[in-house]
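Student: just a sequence and a predicted model for now, questions to come.
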Amino acid sequence: MGGGKKKRTLTQMAKAQESRQRETKRLKMERERRLSRSESKAARIIPPDPRDKNVIKQLQSMKVITPYTVASRFNLLLSVAKDFLEDLHRQGVITYVSGGRNLKIYKPSER
């Protein structure tokens, strides 16, 4: 009896098409952003080479070396920076000054 759904007007069809295009564009941007975010996370996990001259020079220029300063300088996660500092301490590049359970303070060794 009802005769079915009415046909949309031209402006309604144009608006619907524009909104679909905007939605697909937004989804594409989100997907790209998500991929770039995962790439940046991967970069924050890999510490710099401890034998690199540039890295050693930057560390020698710092008066006090803490995990936070290393993490912010080299764009690392805090846990990765702690492991990196322990590795440098074992190599003799930096010396342990003081610290407790949560924070360790190092200084550049006199070489």
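Tutor: Perfect, I can see it now.
Student: alpha carbons only for contacts and neighbour counts from here, please
Tutor: OK.
Student: which other helices and strands does the top helix by length along the chain contact?
Tutor: Ranked by number of residues, the top helix in the chain under DSSP state H is helix 10-45. Contacting helix 10-45 under the criterion 3 or more Cα pairs under 8 Å, 6 or more residues apart in numbering; DSSP states H and E is no other helix or strand.
Student: and it, how far from the chain's centre?
Tutor: Distance of helix 10-45 from its chain centroid, counting by Cα atoms, centre = their mean, to the nearest Å, is 21 Å.
Student: in that helix, what counts as buried?
Tutor: For helix 10-45, burial by neighbour count (16 or more other Cα atoms under 10 Å) applies to Arg44.
Student: quick one: name whatever helix or strand follows that helix.
Tutor: With elements assigned by DSSP states H and E, the helix or strand that comes after helix 10-45 is helix 53-61.
Student: the following helix or strand past that following helix to helix 10-45, inter-axis angle?
Tutor: Moving toward the C-terminus from helix 53-61, the next helix or strand (DSSP H and E) is helix 67-74. Note on geometry: by axes from the mean of the first three to the mean of the last three Cα atoms, to 10 degrees, helix 67-74 and helix 10-45 are set 120 degrees apart in direction.
Student: okay, one more to line up with it:
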Amino acid sequence: MGGKKKPTLSQLAKRQEKQAPAKPTAKGKKAAEERPTVRASLVDPKLLNDVEKEVVKWEYVTPYLVATRFNTKISVAYQILRTLANKGALVLVSKGHRTEVYTTPDRLKQIAA
């Protein structure tokens, strides 16, 4: 009951001092800035061709693998894989409520044999 105690004014001031931005180390040199990685959020034909050339070499393909290796969003990876499946470059092996597993038609024949 009652919840967490609120910090005092001096505690808040100390916390803000610790979070203050770092000063430049030397003249002309800037501190290393971390830039957020930009992930592709649209399916463009170049990305589709790159993925198609690469995933044919893999044993199996999941949306997570495509998203991490090609720096895209998971939703874009799903779209890419479904497009490749419609083209016939990939075959859907297993689908659950969470993910989909694809492979090439040649590998599917090897597994079935």
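Tutor: Thanks, I have the structure now. Only a predicted model underlies this, so the values are computations on that prediction, with no experimental measurement involved.
Student: what about the aligned partner of Val97 of the first structure in the second structure, distance to Val56 of the second structure?
Tutor: In the second structure, the residue equivalent to Val97 of the first structure is Val93, according to TM-score structural alignment. Val93 of the second structure sits 15 Å away from Val56 of the second structure, going by Cα to Cα, to the nearest Å.
Student: comparing those two, which shows the higher neighbour count?
Tutor: Shown here are Val93 of the second structure and Val56; by other Cα atoms under 10 Å, Val56 has more neighbours (17 against 14).
Student: for that one, give its distance to Lys109 of the second structure.
Tutor: For Val56 of the second structure relative to Lys109 of the second structure (Cα to Cα), the value is 14 Å.
Student: helix/strand/coil for the match of Val97 of the first structure?
Tutor: Look at Val93 of the second structure: counting by DSSP: H, G, I helix; E, B strand; the rest coil, its state is strand.
Student: equivalent analysis for the one 4 residues further on, please.
Tutor: Three-state call for His97 of the second structure (three-state DSSP): coil.
Student: the one 4 residues further on too?
Tutor: Secondary structure for Val101 of the second structure, judged by three-state DSSP, is strand.
Student: list the contacts of it.
Tutor: By Cα atoms under 8 Å, 6 or more residues apart in numbering, Val101 of the second structure lies in contact with 60-63, 92-95.
Student: go again with 7 Å.
Tutor: Residues near Val101 of the second structure by Cα atoms under 7 Å, 6 or more residues apart in numbering: 60-62, 92-95.
Student: can I get these in CSV with distance to Thr72 of the second structure?
Tutor: Below are those laid out as CSV (distance: Cα to Cα, whole Å):
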residue, distance to Thr72 of the second structure
Tyr60, 18
Val61, 15
Thr62, 13
Leu92, 20
Val93, 22
Ser94, 22
Lys95, 21
